[in-house]
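Engineer: turn this into a structure:
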Amino acid sequence: MFVLQYNHNDYELILNDIANELGLRTKNCTLYFPDDIGSGYIRCAKLPNGLQVNIINASLHQDWWIHRIKSNEEFYTLRFDEMEIPENLTIAIDRQEKVETRKKIGAAYLTSSLFDWYYIGSNGLKFKGINILFSREWIAKYLDLNNVDDVLSTYLSIKADRVELEPLDDEYIRLMSEIFNDDPDNPFPVLSMQNKLLILIERFFTRLYERHKNMQFSVKISANELERLQQVESILIKNFSSPPPPIPQLAKVAAMSPTKLKKLFKAVYGNAIYQYFQKRRMKYAADLLITKKYSVKEVGTKLGYANLSNFTLAFKKEFNRLPSEF
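Structural biologist: Sure, this is the predicted structure:
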């Protein structure tokens, strides 16, 4: 098992710690994993506006434990994670654990240096994450939010001492995809990266503040209901080559009526269930096409389209471009 413990708030130092533990070297604040450790990369940057960003796009070939030890220096990390979990993943804040097993998850959540935080993951985990590090003073200076202290106080009192994941909706997925499409071998796209990160941060904090002040969501959703909705979402995106399960079947998984499931799912993910499935399906198609490894026909087949014309029409409806133009 790979083990790393740290308590500083500097992504370049953390990346160097990982490299030292693995006996590797970084180049331009980028670390590529060797085959015995994993595949993919981690890269980081300090941006002119004071943000630090850490981007990971990797599959891991061994078990691992990453532990940030709490400190008295107050910093915050906003995490946007997409993961495919082959066995188990444990996420913990201040020793309160949330365990996910054999599923895909996409979530945004906030952690603070004032609390212990750790990940324990199993061999085979596929991980795409964008971590953004900032101070309280940065939030007050750069974000156009009223009552910044109230926003962070809400977080500290409600979220910081337990794991509460906000599902990634279609807009989060779109913004993250734009960041992951940057080639890690090229120089860091500083200005465009700053703009994309600011959009992610502002969106998260606005939703956090409005949700907990009951300004945005008229639908009340308990933590248990949210977890069951995440189970439904995981089932929906597990296999795009087959039609999604019928809503009555998903309602059994969620232990709620079909009407309630449809209402809560749309409140959390921003789209109706089958609309969400189709958007994620087309996003997966775009990801495959970007790699240049598959033809349009091969991608359509992977997504379960027997008729290539139907795939082309669905893709153009989502992106206003033909798949051959992507």
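Engineer: rest of the way, CA atoms for contacts and neighbours
Structural biologist: OK.
Engineer: who are the packing partners of whichever strand or helix holds residue 301?
Structural biologist: Here residue 301 sits within helix 296-302, counting by DSSP states H and E. Packing contacts for helix 296-302, counted by 3 or more C-alpha pairs under 8 Å, 6 or more residues apart in numbering; DSSP states H and E, involve helix 273-290, helix 308-319.
Engineer: by how many degrees do the longest one and helix 308-319 diverge?
Structural biologist: Right, helix 273-290. Taking axes from the mean of the first three to the mean of the last three C-alpha atoms, to 10 degrees, one finds that helix 273-290 is oriented at 100 degrees with respect to helix 308-319.
Engineer: also this sequence, please, to line up against the first:
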Amino acid sequence: MIFEFTTAPGFDFITFFARHINATVRDNFMELPSTMGEGYVRKVGFGSDFKLTIHHYTLKEDLIIKRNPSPDTNSVRTFFFYNTNQELEVKYEYEANVPFSQKNNASILLSTNDLKSEIRFPANSNIHYAVIAVAADRLRTLLSIENPNSTIKTITGANASFLFFESLDTEMQLLLKNIVSVDMNNSMSNFFVQIKVQELMYLLFRKLSLRENTTFKSINSNDAEKLLFIRNKIIDDLSTPPVIGELAAISAMSETKLKQLFKQTFGDTIYSYYQKARMEEAAFLLKQAKHSVSQVGYELGFSNLSHFSRLFEKQYGVTPKKFSYTA
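Structural biologist: Sure thing, here's the model as predicted:
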């Protein structure tokens, strides 16, 4: 199934989506028809310029949601929180889909509404995601940061086209789970959810505030799609270091442009992002898969285990051996 829409002032996703699938919305809650799957979509509003939409369902067939560019609503900032064991695919142009989340299946995308996007939700998967839409003015008032860095200035400013990517850490995952599980029949539930959503945004912007100040460059849909593709290319094989020249050729960008846009979008240089992902995978293999230190080092392409131990300790504060004992 394909659902395509263009946002406009006053646009309400749940209303248009319900109309498309012949469902009924009651009290901002829509249950999926049994022919489509099982689950629901819920909207929680905190005023006309700030709302949360929760999606939680399992589909019988793939669902593709297409958002067309909408300069009329470019003052709205969209925060897309995704947490699942399945990969979600997203693209920003007409090229092949790329995984939204890989290795770490808990992620956040922030974007403006002037970027065309397409997201595919796979059938027979437990889909669990939330979308926060907030006007830039309201967001700026909520944050009330005296000296924001360039990233936060861009997000809360005007006339920018951007895509930012962040990981959804454990604290944020737990908070998101608590938001979804709130009993909305309680008279104070809306107020409670608003507080928790603001707490979630606080955790996100606390991470974004740590990014280095850089000169911002607007991106288009084609750039956004290529950056997500490059990100997944980097972490697809963590045993092999990325080669900037090869990635630049794949993305049809100059090396300078690729390095600048990658750091702007993901908050780190390509090589540093690769090394951090490498250590995160090492921690996962040690803790969840119960692999030995030497086995993990070999799987991640280290010929020198002492070098692996130094990098791991730098990121986690303990050696891989001690980490495996306490895991």
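Engineer: circling back: for the helices and strands packed on helix 296-302 of the first structure, give me JSON lines that also has distance to residue 62 of the first structure and mean neighbour count.
Structural biologist: Converted to JSON lines, these look like this (distance: least, C-alpha to C-alpha, whole Å; neighbours: other C-alpha atoms under 10 Å):
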{"stretch": "helix 273-290", "distance to residue 62 of the first structure": "26", "mean neighbour count": "18"}
{"stretch": "helix 308-319", "distance to residue 62 of the first structure": "37", "mean neighbour count": "16"}
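Engineer: nearest to residue 97 of the first structure, of the ones you listed?
Structural biologist: Closest to residue 97 of the first structure of those is helix 273-290 (C-alpha to C-alpha; 28.4 Å).
Engineer: and the helices in the second structure?
Structural biologist: Under the criterion DSSP state H, the second structure contains helices at 13-20, 136-143, 150-156, 170-180, 189-208, 221-236, 244-251, 255-266, 270-287, 293-299, 305-316, 320-326.
Engineer: got these as a markdown table, with distance to residue 7 of the second structure columns?
Structural biologist: Shown next, in a markdown table, are these (distance: least, C-alpha to C-alpha, whole Å):
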| stretch | distance to residue 7 of the second structure |
| --- | --- |
| helix 13-20 | 8 |
| helix 136-143 | 16 |
| helix 150-156 | 19 |
| helix 170-180 | 24 |
| helix 189-208 | 22 |
| helix 221-236 | 16 |
| helix 244-251 | 29 |
| helix 255-266 | 24 |
| helix 270-287 | 33 |
| helix 293-299 | 46 |
| helix 305-316 | 42 |
| helix 320-326 | 48 |
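Engineer: residue 35 of the second structure is nearest to which of the ones you listed?
Structural biologist: So among the helices of the second structure, helix 13-20 is nearest, using C-alpha to C-alpha, at 13.6 Å.
Engineer: mean per-residue distance, the closest one to the first structure?
Structural biologist: In this overlay with the first structure, the average offset of helix 13-20 of the second structure from its partner residues is 1.1 Å by mean C-alpha distance after the TM-score superposition for the first structure.
Engineer: any idea how far the most centrally placed residue in the first structure lies from residue 171 of the first structure?
Structural biologist: In the first structure, the centroid-proximal residue (C-alpha atoms, centre = their mean) is residue 81; its distance is 2.4 Å. For residue 81 of the first structure, the distance to residue 171 of the first structure equals 14 Å [C-alpha to C-alpha, to the nearest Å].
Engineer: same check on residue 258 of the first structure?
Structural biologist: 25 Å.
Engineer: among the two, which residue is more densely surrounded?
Structural biologist: residue 258 (16 against 13; other C-alpha atoms under 10 Å).
Engineer: now render the helices and strands packed on helix 296-302 of the first structure as TSV, adding distance to residue 3 of the first structure.
Structural biologist: Output for those, formatted as TSV (distance: least, C-alpha to C-alpha, whole Å):
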stretch	distance to residue 3 of the first structure
helix 273-290	31
helix 308-319	42
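Engineer: so for residue 101 of the first structure, which of those helices sits nearest?
Structural biologist: Here helix 273-290 is closest among these (C-alpha to C-alpha), at 21.2 Å.
Engineer: for the closest one, packing partners?
Structural biologist: Using 3+ C-alpha pairs under 8 Å, 6+ apart, helix 273-290 of the first structure is in contact with helix 170-180, helix 258-269, helix 296-302, helix 308-319.
Engineer: thank you, goodbye.
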